[in-house]
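J.: pasting the structure only:
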């Protein structure tokens, strides 16, 4: 395969969350007959620049960090190979900070996969915002592999769930979600929570308060219209609908406890202008009970 051929890329660091991400990414790559690329950012320069470390001290640190990185890569490669012995696996161990390295890797990836937590090269993955930053800036969909009850127990059963709000980014998420459901042979649940008034303007809020029945009919029509074309394209996918008057993140977090995958756009119709990662996708990345696939808007031609 060429360096620019689409692949599944996974960031590793040796943590339990990273291990779960590798196994999940290997399964995805195997199912799609794609190359799997395993990457680990050493970020050695950041460890001792300005710290006065020279000579033997710096060399010892370099060797220790490099050995840890090589071990993480080797363990991840062995795990991925155990998932599929015929899987084509490549690795990289650059001396780069994790966020810019992963964003750069996303240029040639069909999907970028990271774990729910991290250590070493991916320290404080969620607390420090690494996963959110990657999801906000990547050039391909980003999967954050999470398990039930904030663990690494990643579910393998249940439907694919997609958030629908009628925005262009939501349409892109729908396309990805239908493909995922079809490849997995599971139902797709389309969730449309239509009264997230947190980001609605004053006039819309007033309509929600004064004309709920009329609004609900309109939102039902929106969901039906958005699903119509996809039902024809993927006749093998059984579709369920969940139309509720609630905030999207509340409903999707609840759905994540029985789903095997949640698919959302990076930001929807209610987000602040210029916000790269909306409140719903941010909440799911940090708290969902299953893997979350965040779909970025396609570049403007």
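T.: Cool, the structure landed. Quantities reported herein were computed from a predicted structural model and do not represent experimental measurements.
J.: can we go C-alpha only for contacts and neighbour counts from here?
T.: Will do.
J.: Tell me where the longest helix sits in the chain.
T.: In the chain, assigned by DSSP state H, the helix with the most residues is helix 55-83.
J.: which parts of that helix are buried?
T.: 58, 62, 65-66, 68-70, 72-73, 75-77, 79-81, 83 (16 or more other C-alpha atoms under 10 Å).
J.: what packs against it?
T.: helix 16-32, strand 35-39, strand 89-92 (3 or more C-alpha pairs under 8 Å, 6 or more residues apart in numbering; DSSP states H and E).
J.: so which of those gets nearest residue 255?
T.: Taking C-alpha to C-alpha, helix 16-32 is the member of the helices and strands packed on helix 55-83 nearest to residue 255, at 19.9 Å.
J.: so that closest one versus strand 35-39, what angle?
T.: Relative orientation of helix 16-32 versus strand 35-39 (axes from the mean of the first three to the mean of the last three C-alpha atoms, to 10 degrees): 160 degrees.
J.: Give me the contacts around helix 16-32.
T.: Identification of contacts with helix 16-32 by C-alpha atoms under 8 Å, 6 or more residues apart in numbering yields 7-12, 35-36, 76, 79-80, 83-84, 87, 113-118, 144-146, 152, 154, 183.
J.: In that helix, which residues are buried?
T.: For helix 16-32, by 16+ other C-alpha under 10 Å, it's 16-30.
J.: and what of stretch 173-190?
T.: Buried residues in stretch 173-190 (16+ other C-alpha under 10 Å): 173-174, 176-182, 184, 186-190.
J.: number of nearby residues for residue 157?
T.: A total of 12 residues lie near residue 157 under the criterion other C-alpha atoms under 10 Å.
J.: Assign a three-state SS to it, would you?
T.: coil (DSSP: H, G, I helix; E, B strand; the rest coil).
J.: any idea how far it is from residue 241?
T.: Per C-alpha to C-alpha, to the nearest Å, residue 157 is found 18 Å from residue 241.
J.: Okay, one more to line up with it:
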């Protein structure tokens, strides 16, 4: 007896950011032969001193939202006849609803910002909460997403030799295979090796050794995923300095950046590492946080 694959879940609220997320999620669901599940949160907001005659009954609001979601799903089915699309209008906060849906999802896709909140923030509270606490991969779509001008699709993955990085590499190769994309395995170093040169007392930095060791670390880290995806081409890129800065810079010409939820170092109690948080807030292309 065959079972239906886990769904691609997308958060939707009608905002431009959520519309971009819905487009990306639809494409991903079609690629993965997976169902698409559109989740909208219905949270009643009571305003003080409502104007007389302007109060809309709660059930009428819910019915209107349900009809809107149904029409949205039907439009996607017409464009993608083989795609299974269902909808959820969840009562309560959006982050809570999405985290509940994520328990059975293969992937959660979000816009960086929905309606509400502080417009000065680059990433909204819902995206931060979901990426921090969910146990499945999450893709966040930045605002004003536009196609990049480059020779072919590219998936950039941050590599640092950690277990979280290994999961990110597997996810990156899975996505690259589905997207017919090239993988760029990016490693950045900030603490160079210090060695004595010819017995001198002054410590000197051996740049060639750092590059050789870094290249070996990346090659060993990627070897398993590359063997599992023989049709996916990949290259190594090394950068000195901040890993977050290197990934953000590389996102300007990428189709997807993939990072682990936590890398080496930092405080183990944190659920989302500093590099992941920084790239999440500044990336120029969709970012996937793999778990």
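T.: That came through, no problem. Bear in mind the structure is a predicted one, so any value in this text is a computation, not a measurement.
J.: if we take the buried residues of helix 16-32 of the first structure, which one ends up nearest to residue 3 of the first structure?
T.: residue 29 (15.9 Å).
J.: where along the stretch 51-200 of the first structure do the strands fall?
T.: For the stretch 51-200 of the first structure, applying DSSP state E, counting those that start in this stretch gives strands covering 89-92, 111-115, 142-145, 160-163, 188-193.
J.: Please identify which of these is closest to residue 292 of the first structure.
T.: strand 142-145 (5.3 Å).
J.: corresponding residues in the second structure for the closest one?
T.: Under TM-score structural alignment, the alignment places strand 142-145 of the first structure onto residues 138-141 of the second structure.
J.: And the contacts of the matching stretch?
T.: Here stretch 138-141 of the second structure makes contact (C-alpha under 8 Å, 6+ apart) with 17, 20-21, 107-112, 127, 130-131, 280, 285-290.
J.: residue ranges of the helices in the first structure, please?
T.: With DSSP H applied, the first structure shows helices at 16-32, 45-48, 55-83, 98-105, 130-137, 168-184, 202-210, 212-233, 248-255, 279-287, listed in chain order.
J.: In a markdown table: the ones you listed, plus distance to residue 124 of the first structure.
T.: Shown next, in a markdown table, are these (distance: least, C-alpha to C-alpha, whole Å):
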| stretch | distance to residue 124 of the first structure |
| --- | --- |
| helix 16-32 | 12 |
| helix 45-48 | 15 |
| helix 55-83 | 17 |
| helix 98-105 | 11 |
| helix 130-137 | 7 |
| helix 168-184 | 27 |
| helix 202-210 | 38 |
| helix 212-233 | 38 |
| helix 248-255 | 22 |
| helix 279-287 | 12 |
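J.: Of these, which is nearest residue 2 of the first structure?
T.: Nearest of the helices of the first structure (C-alpha to C-alpha): helix 98-105, 14.0 Å.
J.: what do we get in the first structure for residue 181 of the second structure?
T.: In the first structure, the residue paired with residue 181 of the second structure according to TM-score structural alignment is residue 186.
J.: Ok, residue 211 of the second structure next?
T.: Using TM-score structural alignment, residue 211 of the second structure lines up with residue 216 in the first structure.
J.: Skip the chain neighbours and tell me the closest residue to its match.
T.: Once flanking residues are discounted, residue 216 of the first structure sits nearest to residue 194: 7.7 Å by C-alpha to C-alpha, 6 or more residues apart in numbering.
J.: count of neighbours near residue 271 of the second structure?
T.: Applying other C-alpha under 10 Å, we find 13 residues neighbouring residue 271 of the second structure.
J.: Look up how far residue 262 of the second structure lies from it.
T.: Distance, residue 271 of the second structure to residue 262 of the second structure, using C-alpha to C-alpha: 7 Å.
J.: contacting residues around residue 237 of the first structure?
T.: 178, 181-182, 185-188, 231.
J.: The match of residue 181 of the second structure and residue 244 of the first structure, how far apart?
T.: For residue 186 of the first structure relative to residue 244 of the first structure (C-alpha to C-alpha), the value is 22 Å.
J.: for residue 15 of the first structure, same thing?
T.: Distance from residue 15 of the first structure to residue 244 of the first structure, by C-alpha to C-alpha: 38 Å.
J.: Trace residue 170 of the first structure over to the second structure, please.
T.: Using TM-score structural alignment, residue 170 of the first structure pairs with residue 165 in the second structure.
J.: just the angle between the longest helix of the first structure and helix 16-32, please?
T.: 40 degrees.
J.: contacting residues for the closest residue to residue 124 of the first structure other than its chain neighbours?
T.: Leaving out its chain neighbours, the residue that sits closest to residue 124 of the first structure by C-alpha to C-alpha, 6+ apart is residue 118, at 5.7 Å. Residue 118 of the first structure makes contact with 13, 15, 17-18, 124-126, according to C-alpha under 8 Å, 6+ apart.
J.: Could you rerun that using 10 Å?
T.: By C-alpha atoms under 10 Å, 6 or more residues apart in numbering, residue 118 of the first structure lies in contact with 11-18, 124-128, 130-131.
J.: Residue 101 of the first structure now?
T.: By C-alpha under 10 Å, 6+ apart, residue 101 of the first structure lies in contact with 11, 39-41, 43, 94-95, 134.
J.: Same check on residue 67 of the second structure?
T.: Applying C-alpha under 10 Å, 6+ apart, the residues near residue 67 of the second structure are residue 73.
J.: returning to that earlier point: grab the nearest non-local neighbour of the match of residue 170 of the first structure.
T.: Of all residues not flanking residue 165 of the second structure in the chain, residue 260 sits nearest, at 5.0 Å (C-alpha to C-alpha, 6+ apart).
J.: Alright, that wraps it up for me.
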